[in-house]
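Participant: kindly return the folded structure for what I paste below:
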Amino acid sequence: MKQTEFTIIGGGIAGLTTAIALQQTGIKAAVFEAAPVIRPVGAGLVLAANAMKAYQHLGIAEEIIRAGTRLKQFSIYNEHGRMISHTDSEKPSLKYGINNFTIHRAELHRVLGSRLEPGQIRLGKRAIDIVPDADGYRVLFEDNREHYTKYLIVADGIHSPIRKKLLPQSRIRYSGYTCWRGIADNRRLQVRESSETWGLKGRFGIAPLAGDIIYWYACINAPQNNPAFRNYTVEDLHHLFKDFHEPVGEIILQTRKDQLIWDDICDLEPIGQFAFGNLVLIGDAAHATTPNLGQGACQAIEDAVMLAADLKSHSMVADAFRSFEQKRMKRTRRIVELSWQMGKIAQTENPMLAGIRNTLFRLMPAAVNERQLKMLYEVEF
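Facilitator: The predicted structure follows:
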């Protein structure tokens, strides 16, 4: 049975960023990832200014910037193409020190993985249980192997079995809407604007990425776990969104079937504890959020930098984990709940409520939007 001082369960964005942050404080953590190969799910994501500031702090922002695309502006339209709201992403981002970026998850994983030592990430190791003892934890894996560690950082996502053991009352919430994600060819369309379209039959988001491709997502209200959606084709989705303004339909048709990903949108109902002695939950294992504010990965990245700082400033690991919990609980809870509320607003199918919503968004003073951006982006490392 092998032993390490620090172990990270989960090799996603939270786990890899944390491993890099710990490495810079002199801690080499073993990283165990369930997948046999790194195959990023979700296609694309936004790295908002707060996440990019964290990567600046770690000294890897420039490499990520080269792999991404600057998000200059973000607009919301109704299904007929009339603007509901518009945000100039550059002005507030510069105020907070750096721009927002969009990036393909595969590119972000590549950059993060390149900063770790060969063999530091161990694939095909799905953790299913832990057994605490006086000196640490035995981590039990699906392949019937086990690993001993003194300190454990759990970053294995929203469905974390370790969190479920520690907090059996923790609950994953279904948002009420399901989602398809895809990558489309942008060479002919040349879409340059990031946007969302809010219609009565669903919502469609667009984010251009580097390399002349578009990351897009399409959400509709639906019962949970509908198996028919798993086999939806590009043509099925084109039919669903046929009444939306262009280039929505064209983007769907520029997508190969093997580039479609489907899943229900869920979050983790806010929990009351991240730290458990020499064990701590981070990222989606601690505070999974719906994607409506674009903050899921961003909050995990913040976690990594702040956890490393606490470990550097505390002589006892349990004290560091408890300090991390105290710093992160209120902020992540606020973002989870605000994102949940925003999804309900965006997904309404009631024509009268949608009309009122659109009018209120058009009339909303810029100061209101600025306060929300300040809450998201203003973070110190």
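
Participant: all contacts plus neighbour counts: C-alpha atoms, from now on.
Facilitator: Will do.

Participant: test my guess that H86 contacts S194.
Facilitator: No - judged on CA atoms under 8 Å, H86 makes no contact with S194 at a distance of 10.3 Å.

Participant: find the residues that touch each one of the two.
Facilitator: Applying CA atoms under 8 Å, 6 or more residues apart in numbering, one finds that H86 and S194 are jointly contacted by 73-75.

Participant: mind listing which of these are in strands?
Facilitator: Taking DSSP state E, the ones among the shared contacts of H86 and S194 that sit in strands are 73-75.

Participant: now render the residues you listed as TSV, adding distance to P291 and neighbour count.
Facilitator: Formatted as TSV, these follow (distance: CA to CA, whole Å; neighbours: other CA atoms under 10 Å):
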residue	distance to P291	neighbour count
Q73	18	16
F74	15	17
S75	16	18
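
Participant: tell me which strands and helices the longest strand that the chain contains is in contact with?
Facilitator: If you go by DSSP E, the chain has its longest strand at strand 172-185. Where contact means 3 or more CA pairs under 8 Å, 6 or more residues apart in numbering; DSSP states H and E, strand 172-185 is packed against strand 213-221, helix 248-253, strand 261-268.

Participant: another sequence for comparison is provided below:
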Amino acid sequence: MGKSAVIVGGGIGGLAAAVGLRRIGWEVTVVERAPVLDDVGAGISLAANGLRALDELGVGKAVRQASRAQYSGGTRTPEGGWLARMDGAALEKAVGTPIMGIPRATLHRLLREALPAGTLLLGSAAGPVRQAGPGAVRVGCGETILDADLVVAADGVGSKIRDHLFPAHPGPVYSGSTVLRAITEQAVALRTDFELTWGHGTEFGHIAFPDGRAEWHAVLSLPAGTRFTDPLAELRRRFHDWHAPIPALLDATRPDAVLHHDINELRTPLPSYAVGRIALLGDAAHAMTPNLGQGACQALEDAVTLAAALTTEPTVEAALTRYDTERRPRSQAVARAARQAGRMGQQLTHPLPVALRNTAMRMTPSRTAIRMILRHHAWTPPHLN
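Facilitator: A predicted model of the protein is given here:
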């Protein structure tokens, strides 16, 4: 088996795949079309499954040191009443680690630092991917042609490689929700590590970071493509009477720091994550709504599973068959669960279903909630060494 790979896409999933392949002795080139990697306005909650994947990639310790554990918080109403409290200590006892909050840019940097200089080609748009004989795949990259034994398509929800491999697939669709988010410019006085607040068709949440700053996000049920002239002013108007610290989080944010993206998902599951010597990974394979906080964690699982399969199977094709067999059922089940969580959470708008949901959440014992979380968090990675 040859051991050279081209990874298309330099996001978290693509970099994690590069780190994993490097750990098993492969030569890797990551092709990223963006000239500058800049995702300063976002944060990530990493659950136990994502952290275990990072441990196998050799960067788990560094990620934990740069993160803040989520021991306190939960879900609230706009008036401030608690629907559910998060018992981070109980979750840590059950799975061995609390959920950790980290700026996305920090996680990205730690993955980059685990790769040799020259691995990442910025400002390089990948062209067509095609088979170049029985044992190689060819990727166009500007005026350069890259030949490899494996191509990993980690080019996101709008993956061009996925569209080429599955031209009859309907592709991503709008989830019905749009998200605005930012990281505060300065520290904010927070009494909890993590919170979600559900209104009618609206959600506001925050993740606290070690330096006292926080990432916040506002999810709104709006038509696709809706944009605001002054996003921060619009959010202040919508959330001015919601409980603390929501107004303070908005006040601690620069107007030009707010990012706004529609949430798209692969609602129609793909029939396979592998075709020949091409593997789909992360959002390119299973873009999901963020309602379970599992998007990045599933991409990290993909990366470790792919690298492990390549160490145990005799050919690239056999390894990708195993990768598909192991990853597709789990990741697609998580995507379905995330979609359902959104429908029962942020996307509910009618007062009666909202009231019934709130009552059910208040009556659910914390141990039952932890069992539900464990369905997604309790994943054991294959070993790479």
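
Participant: show me which of the shared contacts of H86 and S194 of structure 1 is closest to H287 of structure 1.
Facilitator: Within these, proximity to H287 of structure 1 (CA to CA) peaks at F74, which comes in at 25.4 Å.

Participant: pretty sure the closest one sits against E193.
Facilitator: Yes - using CA under 8 Å, F74 of structure 1 is in contact with E193, at 6.8 Å.

Participant: distance to M329 of structure 1 added to the shared contacts of H86 and S194 of structure 1, as TSV?
Facilitator: Below are the shared contacts of H86 and S194 of structure 1 laid out as TSV (distance: CA to CA, whole Å):
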residue	distance to M329 of structure 1
Q73	30
F74	29
S75	31
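
Participant: with structure 2 overlaid, report how far the helix or strand just after the longest strand of structure 1 is off on average.
Facilitator: Per DSSP states H and E, the first helix or strand lying C-terminal to strand 172-185 of structure 1 is strand 194-199. Once fitted to structure 2, strand 194-199 of structure 1 is off its aligned match by 0.5 Å on average (mean CA distance after the TM-score superposition for structure 1).

Participant: just how off-centre is strand 194-199 of structure 1 within its chain?
Facilitator: 19 Å (CA atoms, centre = their mean, to the nearest Å).

Participant: what lies in contact with the helix or strand that comes right after it?
Facilitator: Per DSSP H and E, the first helix or strand lying C-terminal to strand 194-199 of structure 1 is strand 202-209. With CA under 8 Å, 6+ apart as the test, strand 202-209 of structure 1 has contacts from 44, 68-69, 102-104, 186, 191-198, 214-221, 241, 248, 346-347, 349.

Participant: repeat that for stretch 344-359 of structure 1.
Facilitator: Against stretch 344-359 of structure 1 from outside (CA under 8 Å, 6+ apart): 84, 177, 198-203, 220-221.

Participant: and that stretch, what's buried?
Facilitator: For stretch 344-359 of structure 1, the neighbour count (16 or more other CA atoms under 10 Å) marks 346-349, 354, 357-358 as buried.

Participant: what's the span of it from first residue to last?
Facilitator: Distance across stretch 344-359 of structure 1, first residue to last, is 17 Å (CA to CA, to the nearest Å).

Participant: equivalent analysis for stretch 357-377 of structure 2, please.
Facilitator: 23 Å.

Participant: rewinding a little: higher neighbour count, H86 and S194 of structure 1?
Facilitator: The neighbour comparison of H86 of structure 1 against S194 (other CA atoms under 10 Å) goes to S194, with 20 against 15.

Participant: count of neighbours near the closest residue to the more buried one other than its chain neighbours?
Facilitator: In space, and not counting its chain neighbours, S194 of structure 1 is closest to A207: 4.6 Å by CA to CA, 6 or more residues apart in numbering. By the measure other CA under 10 Å, the count of residues near A207 of structure 1 is 25.

Participant: same check, this time on the one 5 residues further on
Facilitator: Residues lying near D212 of structure 1 (other CA under 10 Å) number 15.

Participant: what's the distance between the closest residue to it other than its chain neighbours and I76 of structure 1?
Facilitator: Closest residue to D212 of structure 1 apart from its sequence neighbours, by CA to CA, 6+ apart: N186 at 4.9 Å. N186 of structure 1 sits at a distance of 20 Å from I76 of structure 1 (criterion: CA to CA).

Participant: repeat for E302 of structure 1
Facilitator: According to CA to CA, E302 of structure 1 and I76 of structure 1 sit 27 Å apart.

Participant: what about the two, which has more around it?
Facilitator: It is E302, of E302 of structure 1 and I76, that has more neighbours when counted by other CA under 10 Å, with 25 against 22.

Participant: which SSE is that one in?
Facilitator: helix 296-313.

Participant: could you do G140 of structure 2 as well?
Facilitator: Following DSSP H and E, one finds G140 of structure 2 within strand 137-141.

Participant: next one: T325 of structure 2
Facilitator: Applying DSSP H and E as the criterion places T325 of structure 2 in helix 316-344.
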